[in-house]
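[1] Model the structure of this input:
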Amino acid sequence: MPRSFSSAPTCNDEAVTALFRRRALTEAGPGVSGPARVDARTKNLTKRLHPGDVAVIDHEDLDRVSAEALVACKVSAVLNAARSTSGRYPNLGPGILLEAGIPLVDDLGPAVMSVREGQPLRLDGNEVYAGDKLVAAGTVQDAETIEANMAQAREGLSVQLEAFAANTMDYVQRERELLVDGVGTPKVRTKFEGRHALVVVRGYHYKEDLAMLRSYIREYRPLLIGVDGGADAILEAGLSPDVIVGDMDSVSDKALRSGAEIVVHAYRDGRAPGQRRVEDLGVEHVVFPATGTSEDVAMLMADDLGAELIVAVGTHDTMIEFLDKGRAGMASTFLTRLRVGSKLIDAKGVSRLYRTRISTWQLVLLAAAGVLALFVALATTNVGQTTFGLFGAWFDDLVNFFRSLVGLAPAPTT
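    Modelled structure (predicted):
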C-alpha cells in the first residue's frame, strides 16, 4: 500500500496534543519540554507536529518556509542536528524562530536523531535530556549568535553568486530546447490558451496571497495550478485545482483524487519517483521530464500552452529566496522567470492593480435603484405629492388628447 499523506495529524489536533503534552510534562521534569517528533526532512515533519512538541530535525541552513511552518505548528523547541546557518548565505529561518520565541539549539549531531518518536525530551540550556539521560549538547541560538552568523554569511555571499552564475550556464546548456522552443512540454487535456493561470506554491505567505485574490479568482476564473502541496492550499481555500504539477512528495491523496489533471515532474532521464504513487492511486497522469523545480515546470507549461497571464502565489522572487530554497537547480527558477517574464505577475501585484469590473447590467440596476429611491423619498413629502398630482393630471390630459384623435370618449379622470 502506498504511504498516505493525507492521514497525518495536523497542528490543530488539540485532543491528541493535550494527551502527549500531559505525558511529556509528567515524565520529562522541569524546563522546556515536550514529546519528540523526529524527521530529517522538515517539510515531512510539519505534517505531524502538534502544539507543544519538540521538533527534532537535521536541516542545514534552515529556510524561511520551514521556519514559518514550525512556528505555525507552535512547537515548544527546535533541535537541529545540523547547523541552522552554515555561513553559505544569509538564510532567514533562525531569525523567524527567534522572533516567535521558540528556542533553537544547533549542531547537536546525529545522536539527537536517534531519539524515539514521542519520547519526552527536556531542554536545559544547550543540553537535551531524555529523563535524566543526556542525549546531546549543542549551541543555543540567540539574537547575538544569529546576527554574527548572518554577518559571516553575508561576507561569503559573493561565492554563492559565482556558483549560482555557473549553475545557470550549465542549466542553459542542458535545457535550451525547453527554455527557447518549449520542446518537451507534454500534451494535456486542460485548455490554457487565452486564459489566466494561477500557480500556487506552498511557500512565502501563500495563505495571505490566496485570501487577497478571492475577488480576482471569482471574476476571472483562472486555471488553478497546484505545485505539490500547493494543491492542498487551493483545497484549504475552498477551491478546486485544475492541474497538479510536482514530484508528488508533499501533496495529499485527497488532492490527487480531486479530479485535477496530474502532471508528474520527472528527472531529465525520464525517472519519475512520484509516478508510482499516482499509479497506485489509480489516477490518470502525464509525465514531464525537466531539470529544475516543479514550480518552474508549472510556469513553463502554462506559457508554452498559451496562457494569457501567469499569476504566482508563494513562489520565489529574490536572490535570497532562490538560495534559501537550498537547491542547485534554483538557477532554473531565475531563467524560467526570464522566459515567462512578459506574462508573469506576483499575487501581491495583482491585488494592488486589480479592480473589480462592473458590467453594464450592474450599472443599469444601480441607476434604477437610485431613481426608485428618489421617487420614494419624494412621495413622502408634500411637495413630492403635489408634483406627482400635477404629473398625473398632465398624463390624463395627454391620454384624452390621443383618445380624441381616434374618436374615443375621454377616459375617466383619476
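
[2] From now on I want contacts and neighbour counts done on CA atoms only, so please keep to that.
    Fine.

[3] Tell me how many other residues crowd residue 39.
    Neighbourhood size, residue 39 [other Cα atoms under 10 Å]: 17.

[4] Residue 341 now?
    Close neighbours of residue 341, defined as other Cα under 10 Å, add up to 12.

[5] Tell me how far it lies from residue 303.
    Noted for residue 341: a distance of 10 Å to residue 303, by Cα to Cα, to the nearest Å.

[6] now residue 398
    The separation that residue 398 has from residue 303, given Cα to Cα, amounts to 65 Å.

[7] Could you do residue 404 as well?
    As judged by Cα to Cα, residue 404 and residue 303 stand 72 Å apart.

[8] show me the contacts for residue 35.
    When contacts are counted by Cα atoms under 8 Å, 6 or more residues apart in numbering, residue 35 touches 20, 21, 24, 52, 53, 54, 117, 118, 119, 120, 121.

[9] And for the second one, the neighbour number?
    I take that to be residue 21. 19.

[10] which element is it on?
    Secondary structure from DSSP states H and E places residue 21 in helix 14-28.

[11] Also residue 128?
    Here residue 128 sits within strand 127-130, counting by DSSP H and E.

[12] That strand packs against which elements?
    Counting contacts by 3 or more Cα pairs under 8 Å, 6 or more residues apart in numbering; DSSP states H and E, strand 127-130 is packed against strand 120-124, strand 133-137.

[13] What helices and strands are in contact with the first one?
    Packed against strand 120-124, as judged by 3+ Cα pairs under 8 Å, 6+ apart, are the following elements: helix 14-28, strand 32-38, strand 127-130.

[14] compare with the first, here's sequence two:
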Amino acid sequence: MRLPTRQIPSVLPGIRGTLRSGRPTRTLIPRLKEGDIAVIDHVDLDRATALAIVAKGVVAVVNAQPMVSGRYPNRGPETLAEAGIELIDKVGESGLETLVDGRKARILEGEIFDGEQRLTSGRALDAETLESDLEDAKQGLGSHLELFTHNSSQLLRREEDVLLHGTGVPLLDTPMEGRPVVVVADHPDLDRLLHGLKTFLHEQQPVIIAVGAAATRLTRKQLRGAVVLLGADPDVYPDSKVLTGAAEVVLAPGGAASDQAGEHLDRVGVEAKRFVSSLAPEDASLLVAYAQHPSLIVGAGLSTTLTDFLEDQRPGLAGTYLTRLALGPSLVDASAVPALSDRRPRSGRFFAPVVAAAAALLVGIPAGIWVADHDLTPEGTGSASGATRAGSAEEKSSDRDDAEAQFVADSGETLLAGKLEGSKVAVITMPGADPKSVDALTGNIKAAGGTTTGVLNVRPKLLDPDRKQYVDTLGTQLVKQLGRGDADQATYQRMGQVIGETYAGARPASSFDQPAKTAAVALLTGDLVTAKGRPSGPADLVLVVLGKDHDDTTAVEGLTEGLGASAKGLLVAAKSDSKDLQSLRDHDWPGWFGSVDGIETTTGQIAAPLALARQKSQQGGDFGASGFGGLLKD
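    You can find the predicted model right below:
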C-alpha cells in the first residue's frame, strides 16, 4: 500500500512584507508598520521623509518615481540605504496600480511578486547605482539653483512689504522682547533636537512657538503654553485641548483659502491672530518671532542648509530661503546650541552674544536683510562721551593721550553738535575693521546730528583674487540692472559703483527703488556683503572703514574709486598704521574722497564725523589724530 506524500513547498527567495501604499507620502507614513514594504510616488525623496520612513522599520521602499531625478543630489535614498532598506524605483504609474495596499509581496532583484506571480518591476538601487546617480545630480544643481534664484526674486517682489519691512506681521500679547525664542517645527529628528535643548530650555526659559503638529509633540514632552502657529490645513492641526491650552494661536494660511481653518478654530473656541502672506507656516513663524524683538531665535526642525532648502518639496522654497536671510544672525539652529552652551559660564551672561555671533556661519546662509526695524545690536547707540570711555584704556599710554582724552571728554559733543544735521551716512566696513571703532564712529555720527542708514560689511570673498571673475560677472549684471554706473570700468571700480548706487548716490532718493532692492539682495545672497541693522534708505554720504592691510591693494583701491564716483561725499577712515590708507593717499585722486587716520583713538573718532561733514561742501582732504592734513575747518 502506497502512503500519500505531502509536498513540502519550497521557500521562494527575496524580501517579504505587506505592501503599504499612499499618496502623498506624508499621509502614508503614519500607517507604516515594522516589516512593511512602503510604496510611494515621490520624486527626489528628501532626508526628512526618509528618516520618518526609517523610524517605522520598513524592509523595503518601492517608488514609482526616480529616487534621484538629477535636479540636485537629494539625501533621502542614501538615508534609506544606510539603514539597510531595499530600494526599487522607476516602477511607473502602471506598476504602482498593481501594488495594492495590504497585499503580501516579495521583492527580488528589482521585481515584485505575490508568491510566484510577478506584479511589476523597477530598478534595483544598489550602493554603486545610487552613488552614480548622486554624482550625475551634482551636474544639474546649477540649473536648479538658477530657477531657485529666479523664484526668490519673484517672491521678493511679491512679498516685499513683509520681508523687507515687516508689514502685516502680527504683534503678539506674549512678552518676547529681549527674551530668547525657540521656534519648533515637526521633524523626524525633533526628539533628538529637543533633548539637546534641554539645558537651554531649563536655564533660559525661552518663549516657544510651535508650528502645527509640533505642538502635539511638545505637549507629550510636558512643554505646554506655547504660541501655536497654524497653516491652512486643519487635518494636521493639534487636538482641541492643545489649541485651547496655547498661550496664543496665529493663523498663517500661506496664500491658501482659510475658511475651513477659520471654521475649525471657531468650533474649538479659539480666537486666532491672522498673518496674511504667501509664506509657508514654518517661515511665517520665524517672521512672527522676529517682529517681537527677541534677543535670539533658535530654530528646531527647520531647514538650515542649502540641501535642506532644495529638498523641501513645499512650493514656498524661495520664501524659506529669504526668511532666513531676513533674520540673519538672529537665527541659530538647535543643533548648534548644545556645543555652545557646554562651553559657556554657568551664569549664562555671555550665551546669547556668542550664539548670535556664530549664527550666520552655523545656519549656512548669509546674514542681512532687515525685518520689523529690529537688530540685535542697534546702530548709533554710542556718543562722543561713549567713545571717550571706549578709547580711554589706549589713551593712558602717554601724557599727550591723557590730555587728548580729557579735551574730547570736555569738548567732543560741542565740536560735533549739528555738523551732520539732516545727513544720512552709509557705513561700509572692510574685512578686519575693528568693531569697537565702528561703534564709536556710528555713535559720533549720531552725536553730530546725522543718521546711519545701516552698516554694510564687505566679506573677504569680494576682495579675494580667486573670486575676481565672479565679482566681475555679477558687477556687470548689476550695473545693467540698476541702470546706473559704468559697465566699462574695471572689476572693482564697477563693483564699487554698484554698492554706491545701491546704498547711496550722488542724488539719493528718499527710499530704495526696486533696482536697488534687487541689487542689495544679489549682493547679500552672493555672500559678498552682510548688512548689520536695517538700511533705512539711500545715503548722501559714505564712510568706509578700512581693516587689515592687503599685499595687493587693487581691490580696495578699485572699490574706493567706484564708491567715490557714485556718492555725494566719501570719507575713508583707518587706524594710524594702515598701509592700505597710505596707498590710497599716495594716489593722485584730488576730490575723490577725504580720509582720516587714527580711528583707534578718540581724536580720530571725533575727526571722522567732522571730516565727513566737510565732504558736503568741499570734497577731499587728509586728516587724522596726527594732524596729517592740518586743522579741520567748517
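
[15] if we can go back for a sec, of the helices and strands packed on strand 127-130 of structure 1, which is nearest residue 359 of structure 1?
    strand 120-124 (61.2 Å; Cα to Cα).

[16] Residue 404 and residue 303 of structure 1: which has the busier surroundings?
    Between residue 404 of structure 1 and residue 303, counted using other Cα under 10 Å, residue 303 has the larger neighbour count: 23 against 12.

[17] Counting neighbours, what do you get for the residue lying closest to residue 13 of structure 2 once chain neighbours are set aside?
    Using Cα to Cα, 6 or more residues apart in numbering and skipping the chain neighbours, the partner closest in space to residue 13 of structure 2 is residue 108 (7.1 Å). If you count neighbours by other Cα under 10 Å, residue 108 of structure 2 ends up with 16.

[18] how much space between the aligned partner of residue 108 of structure 2 in structure 1 and residue 321 of structure 1?
    Correspondence of residue 108 of structure 2 to structure 1, assessed by TM-score structural alignment: residue 124. Remark: distance between residue 124 of structure 1 and residue 321 of structure 1 (Cα to Cα) = 33 Å.

[19] What's residue 339 of structure 1 aligned with over in structure 2?
    Counting by TM-score structural alignment, residue 339 of structure 1 lines up with residue 326 in structure 2.

[20] Surely its match touches residue 163?
    Yes. Between residue 326 of structure 2 and residue 163 there is a contact under Cα atoms under 8 Å: 6.7 Å.

[21] count of residues packed around the equivalent of residue 245 of structure 1 over in structure 2?
    When structure 2 is aligned by TM-score structural alignment, the residue opposite residue 245 of structure 1 is residue 229. For residue 229 of structure 2, the neighbour count with other Cα under 10 Å is 33.

[22] can you check residue 345 of structure 2 too?
    Neighbours around residue 345 of structure 2, by other Cα under 10 Å: 10.

[23] how about it, what does it touch?
    Counted by Cα under 8 Å, 6+ apart, residue 345 of structure 2 has contacts residue 351.

[24] Name the SS class of it, please.
    Under the three-state scheme (DSSP: H, G, I helix; E, B strand; the rest coil), residue 345 of structure 2 adopts coil.

[25] State the distance from it to residue 354 of structure 2.
    Distance, residue 345 of structure 2 to residue 354 of structure 2, by Cα to Cα: 11 Å.

[26] Residue 304 of structure 2 too?
    Distance of residue 304 of structure 2 to residue 354 of structure 2, computed by Cα to Cα: 19 Å.

[27] and what of residue 347 of structure 2?
    14 Å.

[28] The two: which is more packed in?
    Comparing residue 347 of structure 2 with residue 354 by other Cα under 10 Å, the one with more neighbours is residue 354, at 13 against 8.

[29] Do a quick rundown of the helices in the stretch 151-300 of structure 1.
    In the stretch 151-300 of structure 1, the segments counted as helices under DSSP state H, counting those that start in this stretch are 157-181, 206-212, 214-220, 230-236, 253-256, 275-280, 294-304.

[30] I meant to write the stretch 301-414 of structure 1 there.
    Under DSSP H, counting those that start in this stretch, the stretch 301-414 of structure 1 gives helices at 319-324, 330-339, 347-353, 360-379, 382-405.

[31] Out of the ones you listed, which is closest to residue 32 of structure 1?
    Nearest to residue 32 of structure 1, of all the helices of the stretch 301-414 of structure 1, is helix 319-324, at 28.8 Å by Cα to Cα.

[32] residues in contact with the closest one?
    So helix 319-324 of structure 1 is contacted by 61, 63, 64, 89, 90, 91, 92, 316, 330, 331, 333, 334 (Cα under 8 Å, 6+ apart).

[33] Give the equivalent position in structure 2 for the first one.
    So the one you mean is residue 61 of structure 1. Using TM-score structural alignment, residue 61 of structure 1 pairs with residue 44 in structure 2.
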